[in-house]
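Peer 1: Give the three-dimensional model of this entry:
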Amino acid sequence: MNMAFYDRVSAELADIDAQGLTKPERVIASRQGPVISVNGRDVLNFCANNYLGLAGDERVVQAGIKAQEKWGAGTASVRFICGTLEIHKELERAIADYLGFEDAILFAAAFDANGGIFEPLFGAEDAIVSDSLNHASIIDGVRLSKAQRYRFANSDMADLEAKLKEARAAGARNIIIATDGAFSMDGYIGKIDQIRALADQYEALIMVDDCHATGFLGPKGKGSFAHCGVEVDFVTGTFGKALGGAMGGFICARKNVVELLKQRARPYLFSNALAPAVCGSSLEAIRIASGEEGDKLRTQLFANAARFRSAMAEAGFDLLPGEHPIIPVMLGDAKLAQDMAARLLELGVYVIGFSFPVVPRGQARIRTQMSAAHTFEQIDAAVAAFTQAGKELGVI
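Peer 2: The predicted structure follows:
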């Protein structure tokens, strides 16, 4: 047995812990919601991507159960081998119609959607221009493509234009601009309208990852591009956040693009089909999100975000600016972020400290996330706990 390897793994874990970068695994003994059970007691949950509060919604749960009762646990293989269930087609049609696209393709995870979009569509003659703060899945997806790669500073339109000029000068056949619709670590909303203008000027395509936008940002929750009032060529997204909170990803695009992806996208061809229970829950979540109830939930979500942001700023915390329900509380030091999260859990608030490599060194934080399911009383209680912990640890 090669013990040197295992000794090296142990040493690396010890080094991670010494730097205060260990990410603890906390076990939840309840459904996802504004209040969850951790370590035998109920605590306020302020770190889930449960934007519309649908992850534990009984209608969403029962829709998933009903789908599993009809279709079973799954297809036991990939779709082109064991077949596509009717519910897969129903979900593809539902998400495409909801977001205003011709067609959609499902993936086992949103990571797979971003991992599968570039390689089949763009070759060595093409160029991908990617935002520097894009999600890791976009970065990995770009790496799989043989296309030329360019990176522009986060939401910096002058730098984006410079990279577009460079790609055009290099003779790129097709150029695609890839960006998060909302950047998950900072809560910044992408400047999709300005990207659209540059894309039109330089005849580029646009791909937007709307995992942190679909369901709640823009009219009817259609996403960041709708929020900015423009159209894009490709949208990738997830059913694991606002639209039910389970898992699974998708790409929405023109029909011929989806047809090619179903022939060539490796994560689609070599991963099991999305579980029927996930499809059923996601369909119900889309039904809720796209209707009048969805409008009410979105109104409540952004009211909650505004209340929390205002109170935390008044208490003296350093917050990143924005309007998104992701509200990062900046602390700087990784160990301080872990200590703050641990103290808040003692005070009855469940949050997580974010540090390198999830965020850059020196930018450790607690990324709080608002939900439409939170009440004002819960938000005020969370602010009070943050204030107490912040004073104890010398943050404010």
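Peer 1: contacts, neighbours, all on C-alpha from now
Peer 2: Will do.
Peer 1: what's the nearest residue to Ile138 if we skip its chain neighbours?
Peer 2: Excluding its sequence neighbours, the residue lying closest to Ile138 (Cα to Cα, 6 or more residues apart in numbering) is Asn114, at 5.2 Å.
Peer 1: In contact with Val61, which residues?
Peer 2: 55, 281 (Cα atoms under 8 Å, 6 or more residues apart in numbering).
Peer 1: Quick check: what element follows the helix or strand containing it along the chain?
Peer 2: Using DSSP states H and E, the element containing Val61 is helix 58-71. Later in the chain than helix 58-71, the nearest helix or strand by DSSP H and E is helix 79-82.
Peer 1: for the next helix or strand after that next one, packing partners?
Peer 2: Counting by DSSP H and E, the element after helix 79-82 in chain order, helix or strand, is helix 86-99. Using 3 or more Cα pairs under 8 Å, 6 or more residues apart in numbering; DSSP states H and E as the contact test, the elements touching helix 86-99 are strand 103-107, strand 249-253, helix 276-289.
Peer 1: one more, for comparison:
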Amino acid sequence: MLVSDVWHQRLASARQQRVEEQRWRHRRVMPPNTLDFAGNDYLGLAHDPRVQAAQAEGARRFGAGAGASHLVSGHLEIHEALEDALAQWTGRQRALLFSTGYMANLGVLQALADSHTALFQDRLNHASLLDGATLSGARSRRFHHRDGADLERLLARSSATHKLVVSDGVFSMDGDVADIATLAHVSQQHNAWLMIDDAHGLGVLGDNGSGCVEGFDSQAVPILVGTLGKALGTAGAFVAGDAVLIDHLTQFARSYVYTTAQPPSIAAATLEALTIVQREPEHRQRLQHHINYFRQQVQALELPLADSHTPIQPLLLGNESRTMAWAAKLSQRGIHVGAIRPPTVPMGAARLRITLSARHTPSDIDRLVEGLSACQREEARCPA
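Peer 2: Down below sits the predicted model:
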């Protein structure tokens, strides 16, 4: 048997298992005029003409790509300006750009943790945080979701010299928010650093849009990770903290050192988006109005909506086939929502992950709610 045949058999077996489980995922090209309630462009800035113009001008001025890693020749003045602006926005001494949020989380955990480090992670943390812990080789424990008492119990039992507590800020599949005050207090009580990945909170939460950590300084939250491809509408990520942390990551975070820098046009677009977020709170206000309106409409239908007050609004349908059927019916109406199944969420916790944007209109939301109501009515007529 040829080597390629051995490998093809292995891949075919994995595919067959996933297909039999009815969990084979498909990419889809979004048809024009589809109403998108699945993306993370929470403030609609990906489509803002000012952000688009800044990206075009950035490409003309600095080139389409950086051409090298930050430590070779790819760190341009536009990157430096963006890092300074992100540090100021988040109230930190310094910030460091990464190409993606996944790479930021891998880089931080790989650079800070080793086999002598104890990591403590919320059970519902994003996959990138779990993978970063594995890559680091650190001893890792999972505390119950948003459970400060369980975290304290685990920390008290640890004899490690270096302890790192890690949590999402806004949990991407549930839409609920970490209890930052409790996490910070418990971490400080046990001489542990706290790392918050606020990918889904930055730009959305807080009076100034600086996320769920707004009001908490580097003493409370020494490590802050944020992404730029959600509320800011562009791409990439950053880590913010004090100068000692950022210097260390610059030297030791492999996913920073050994990759090409963010395209300068993206940095230019992000700077413009950041300016809009800071100067125009009406985008956040409109988004919050949409969230409140959507929740009122869906609760009137008595549908199983999760207790979330962020743009992430999960409809907890439980059954995987039911979830896929509802998503397909909405798609037939030109409405796209996320159909989330295991292994992304636990068994029995399949859901429609509905996300709202300031770019939506009340009539868009009415159209979505009517689609959900139609699914409900059809299910009542023809129960499984």
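Peer 1: which residues does the residue nearest to Ile138 of the first structure contact?
Peer 2: By Cα under 8 Å, 6+ apart, the neighbours of Asn114 of the first structure are 137-138, 140-141, 209, 236.
Peer 1: Repeat the analysis, applying 10 Å as the threshold.
Peer 2: By Cα atoms under 10 Å, 6 or more residues apart in numbering, the residues touching Asn114 of the first structure are 107, 135-142, 207-209, 235-237, 249-251, 267.
Peer 1: Then His227 of the first structure?
Peer 2: Contacts of His227 of the first structure (Cα under 10 Å, 6+ apart): 181, 189-193, 213, 216-221.
Peer 1: same check, this time on Glu58 of the first structure
Peer 2: For Glu58 of the first structure, the contacting residues are 64, 281, by Cα under 10 Å, 6+ apart.
Peer 1: Mind telling me what it corresponds to in the second structure?
Peer 2: Aligned by TM-score structural alignment, Glu58 of the first structure pairs with Pro49 of the second structure.
Peer 1: got it, and Cys82 of the first structure?
Peer 2: In the second structure, Cys82 of the first structure lands on Ser73 (TM-score structural alignment).
Peer 1: Name the nearest residue to its match, ignoring sequence neighbours.
Peer 2: Nearest one to Ser73 of the second structure, counting by Cα to Cα, 6+ apart, is Gly67 at 7.5 Å.
Peer 1: next one: Ala133 of the second structure
Peer 2: Nearest to Ala133 of the second structure is Leu109, by Cα to Cα, 6+ apart, at 6.1 Å.
Peer 1: which bit of the first structure covers the helix or strand hosting that neighbour?
Peer 2: Per DSSP H and E: Leu109 of the second structure is located in helix 101-112. Using TM-score structural alignment, helix 101-112 of the second structure lines up with residues 110-121 of the first structure.
Peer 1: how far does that stretch sit from the chain's center?
Peer 2: Distance of stretch 110-121 of the first structure from the chain centroid (Cα atoms, centre = their mean, to the nearest Å) equals 15 Å.
Peer 1: How about stretch 162-177 of the first structure?
Peer 2: That offset, for stretch 162-177 of the first structure, works out to 28 Å (Cα atoms, centre = their mean).
Peer 1: Any buried residues in it, and which?
Peer 2: Within stretch 162-177 of the first structure, the residues that count as buried by 16 or more other Cα atoms under 10 Å are 163-164, 167-168, 172, 174-177.
Peer 1: Over to stretch 209-217 of the second structure?
Peer 2: 209-214, 217.
Peer 1: Now the two most distant members of these.
Peer 2: Spanning the widest gap among these are Gly209 and Asp217, at 15.2 Å by Cα to Cα.
Peer 1: Spell out the residue ranges of the helices in the stretch 201-350 of the second structure.
Peer 2: 243-252, 254-257, 264-279, 282-300, 320-332 (DSSP state H, counting those that start in this stretch).
Peer 1: Out of those, flag the one nearest Ser357 of the second structure.
Peer 2: Across these, closest to Ser357 of the second structure is helix 282-300 (Cα to Cα), at 5.9 Å.
Peer 1: so which strand or helix has the aligned partner of Leu160 of the first structure in the second structure?
Peer 2: Correspondence of Leu160 of the first structure to the second structure, assessed by TM-score structural alignment: Leu151. Assigned by DSSP H and E, Leu151 of the second structure falls within helix 148-157.
Peer 1: Over to Asn50 of the first structure?
Peer 2: With DSSP H and E as criterion, Asn50 of the first structure is part of no helix or strand.
Peer 1: Give me the distance between it and Ala242 of the first structure.
Peer 2: Note on Asn50 of the first structure: its distance to Ala242 of the first structure, by Cα to Cα, to the nearest Å, is 5 Å.
Peer 1: Could you tell me which residues touch both of these two?
Peer 2: With Cα under 10 Å, 6+ apart, Asn50 of the first structure and Ala242 have common neighbours Ser371.
Peer 1: what sits against the residue nearest the centre of the second structure?
Peer 2: Geometric centre of the second structure, nearest residue: Ala199, 4.1 Å, by Cα atoms, centre = their mean. The contact partners of Ala199 of the second structure, by Cα under 10 Å, 6+ apart, come to 40, 101, 168-172, 211-212, 224-231, 237-238.
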